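Q: Task: produce atomic coordinates for the following.
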Amino acid sequence: MNELGRALRAWRERTDPATAGLARTTPGRTPGLRREELAVAAGISVEYVVRLEQGRMATPSAQVCLSLARALQLTDDERAHLMRLAGHPVVHRRVPQLIPHSVHRILERLDAQPLSVFDATWNLLHWNRLFAAAFGDPEQIPTERRNLLLMQFGNDHDRSRIRLADQAAFETSLVADLRSASGRYPDDPELAALLARLNTLPRFADLWSSGSVAEHRSGRKTVLHPEVGEIELDSDTLTTDGAHLHIVIYTPRPHTDARNKLDLLATLGTQRFSTPSP
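A: From the prediction side, this is the model:
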């Protein structure tokens, strides 16, 4: 079974026959759609579905992929992932890690907020002084560990914590975003190595097996700062076209004292991280 086959099977097994417009007269032995039901809904043969899932089929046409996407009720992100797995779009070999000058100019205008920039696989590439002052200086973390998923699932956290009620949604969103990147950059050896490391972590492996594909867009965090106490923050993720960089901007949560604490940290951060004048 190849990656396309695994994705199709995961999507099939999660699809509710009732919402797909298929009525069953007998209980299903397995969750989701049977192969026969998917074949009917997509207008293809059962044998074709079997060969696709087992990785024994040549690349399916774009038309077949779209029919499968409709039958499986895939999201826009998942449909794009299916097309990439089937080999239709042009894919890049390596995950870009260069931050363009145009993005740096945008970051300068957002410097009043803690912010960070990650590549498509959530490796930390850039951060500002307020981010370091709030979350801790990433320079203290070895470069190979500066990956958000490794820190989250390896329990190697920064000063921040996520409410238990928000943690499941946050982790599911991150894993779904990484799967999208894996379809976009299927030949990147560093991404393959990252996935091998992450799949040794049970919580990640369980989420990865679900086959979800999406983009991570927002979250909530509480920074436990040793000097100013708890800082309640919302995070929003902006994703650039092309390089698919993630720009994460943290803003004070409304009706909290987070803005005052960030302003205080901006002063402390300036004192700690300033460099002598030439």
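
Q: contacts and neighbour counts: CA atoms only from here.
A: Will do.

Q: Tell me how many other residues crowd residue 260.
A: 13 (other C-alpha atoms under 10 Å).

Q: An error on my part: the question was meant for residue 12.
A: 22.

Q: before we move on, what about residue 96?
A: Residue 96 is flanked by 15 other residues according to other C-alpha under 10 Å.

Q: This protein: helices as residue ranges?
A: Listed in chain order, the helices of the chain (DSSP state H) span 3-14, 35-42, 46-53, 62-71, 76-85, 101-109, 129-135, 148-153, 164-184, 189-198, 202-208, 258-273.

Q: Tell me the helices and strands packed up against the longest one.
A: Just to be clear, that refers to helix 164-184. helix 76-85, helix 148-153, helix 202-208, strand 218-225 (3 or more C-alpha pairs under 8 Å, 6 or more residues apart in numbering; DSSP states H and E).

Q: who's in contact with the second one?
A: In this structure, residues lying in contact with helix 148-153 by C-alpha atoms under 8 Å, 6 or more residues apart in numbering are 122-124, 145, 156-158, 171, 174-175, 198, 201, 203-204.

Q: Taking the centroid of the chain, which residue is nearest it?
A: Taking C-alpha atoms, centre = their mean, the centroid of the chain lies closest to residue 177, which sits 2.3 Å from it.

Q: now that residue, nearest residue through space, not along the chain?
A: Spatial nearest neighbour of residue 177, excluding adjacent residues (C-alpha to C-alpha, 6 or more residues apart in numbering): residue 215 at 4.6 Å.

Q: Proceed likewise with the subsequent sequence, for comparison:
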Amino acid sequence: MSKRDLGDFLRTRREARTPAAAGLPAGPRRRTPGLRREEVAVLAGVSVNYYERLEQARGPHPSPQVLDALVVALGLSATEREHLATLAEHAPAHSGPPEEPPPAVLRLLDRLGTVPAYVLNARHDVLAWNPAAAALLVDFAALPAPERNILRLAMRGGPLRCEPSGDGFTRQAASELRQASARYPADRRLGELVRDFAAHSPEFAAHWRDQELGVGEAVPKRLRHPRLGLVELEIQELRVPGHDHRVVLLTAEPGSASAAKLDALRPGPRLRAVP
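A: Model prediction:
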């Protein structure tokens, strides 16, 4: 991860921090959104020159002590604090997202029965799925492995039957891919995914520039199934402890027409995992 990424993140967080939130008077003739560089420097207890060099990608990577001071000055969340540490090279970076889910996760998928579920890595690759997910969404096994990516399928409007849920979908995707890019800076496929999504969606490109993190609200999905018709889905995600995987479960409001349609699914007998 480059110093430019660190500087850009500090700048966007500074511009998003209001003087009132930092306990400072707004004052007249303020020409910059958020805080001035001088104000951040004072709040963090560093020199103005040092902070300016950080934003301009000319300074050294800050120490853990300086990071802690910047977290307080900028009012960063726990997620943003972790991301800042990764950018400053104080967190381990890995070559790429994991490609194979743990056996215990595969057993969980198998036990979910008629509840559609699949496993994602940080790149949003679909690594494993149960028969109910294939029956509801798409026959993942019929797709080439590089195409088994939820974001690519949503972007291209191909065989995936779910419709992207407006701005909430792109906002959440930008937040999650920004954090993944910090954890896996050398991953070529992740970089290609971000570039393709930004070229396809101006909304995604704008959220990517904003560098907003920790966007975790559940984004509902609407699905038009060739046999079931319109199905409105609720999304639940289970993070796998100690692994950069998550299990995504698709359910519907109990007693609703969509829940009845899910019950009518007749998936095949086999669990499928990425080869």
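
Q: TM-score of the superposition?
A: TM-score of the superposed chains, computed with TM-score structural alignment, normalised by the length of the second structure, equals 0.89; 268 aligned residues with a C-alpha RMSD of 2.2 Å.

Q: returning to what we had before: tell me the one among the contacts of helix 148-153 of the first structure nearest to residue 73 of the first structure.
A: Among these, residue 175 lies closest to residue 73 of the first structure (C-alpha to C-alpha), at 19.7 Å.

Q: Contact partners for the residue nearest to the closest one when sequence neighbours are not counted?
A: Excluding the flanking residues, the one nearest residue 175 of the first structure by C-alpha to C-alpha, 6+ apart is residue 208, at 6.3 Å. Going by C-alpha under 8 Å, 6+ apart, residue 208 of the first structure touches 175-176, 179, 199.

Q: who wins for neighbours among those?
A: Result: residue 175 is most packed of the contacts of residue 208 of the first structure (other C-alpha under 10 Å), 25 neighbours.

Q: List the contacts of that one.
A: The neighbours of residue 175 of the first structure, taking C-alpha under 8 Å, 6+ apart as the test, are 149, 204, 207-208, 212-213.

Q: okay, the helices of the first structure in TSV with distance to residue 247 of the first structure next?
A: Output for these, formatted as TSV (distance: least, C-alpha to C-alpha, whole Å):
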stretch	distance to residue 247 of the first structure
helix 3-14	28
helix 35-42	38
helix 46-53	36
helix 62-71	30
helix 76-85	19
helix 101-109	9
helix 129-135	12
helix 148-153	13
helix 164-184	14
helix 189-198	19
helix 202-208	23
helix 258-273	19
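
Q: between those, which one is nearest to residue 238 of the first structure?
A: helix 101-109 (11.0 Å).

Q: Average offset of that closest one relative to the second structure?
A: Aligned to the second structure and superposed, helix 101-109 of the first structure gives a mean residue distance of 1.3 Å (mean C-alpha distance after the TM-score superposition for the first structure).

Q: What residues sit buried inside that helix?
A: residue 107 (16 or more other C-alpha atoms under 10 Å).

Q: Read off where it ends up in the second structure.
A: Per TM-score structural alignment, the counterpart of helix 101-109 of the first structure in the second structure is residues 103-111.

Q: Need the residues that contact that stretch.
A: 117-118, 128-130, 240, 247, 271, 273.

Q: Nearest residue to residue 50 of the second structure in space, ignoring adjacent ones along the chain?
A: Per C-alpha to C-alpha, 6+ apart, closest to residue 50 of the second structure is residue 59, 6.9 Å.

Q: Just give the number of residues close to the aligned residue in the first structure for that neighbour.
A: Using TM-score structural alignment, the equivalent of residue 59 of the second structure in the first structure is residue 57. By the criterion of other C-alpha under 10 Å, residue 57 of the first structure has 13 neighbours.

Q: what does the one 4 residues further on give?
A: One way to gauge burial is a neighbour count; for residue 61 of the first structure, by other C-alpha under 10 Å, it gives 13.

Q: cool, and residue 149 of the second structure?
A: 19.

Q: picking up where we left off before, would you check that the match of residue 59 of the second structure makes contact with residue 47?
A: No - assessed by C-alpha atoms under 8 Å, residue 57 of the first structure is found out of contact with residue 47, at 10.0 Å.

Q: OK, contacts around the equivalent of residue 78 of the first structure over in the second structure?
A: Under the alignment (TM-score structural alignment), residue 78 of the first structure maps onto residue 80 of the second structure. With contacts defined as C-alpha under 8 Å, 6+ apart, residue 80 of the second structure is in contact with 213-214.

Q: same question, residue 265 of the first structure
A: Listed by C-alpha under 8 Å, 6+ apart, the contact partners of residue 265 of the first structure are 130, 133-134.

Q: just checking, residue 183 of the first structure touches residue 84?
A: Yes - under the criterion of C-alpha under 8 Å, residue 183 of the first structure makes contact with residue 84 at 5.9 Å.

Q: neighbour-wise, which of these two wins?
A: Per other C-alpha under 10 Å, whichever of residue 183 of the first structure and residue 84 has more neighbours is residue 183, with 23 against 20.

Q: what do we get in the second structure for the more buried one?
A: Residue 183 of the first structure maps onto residue 182 in the second structure, by TM-score structural alignment.
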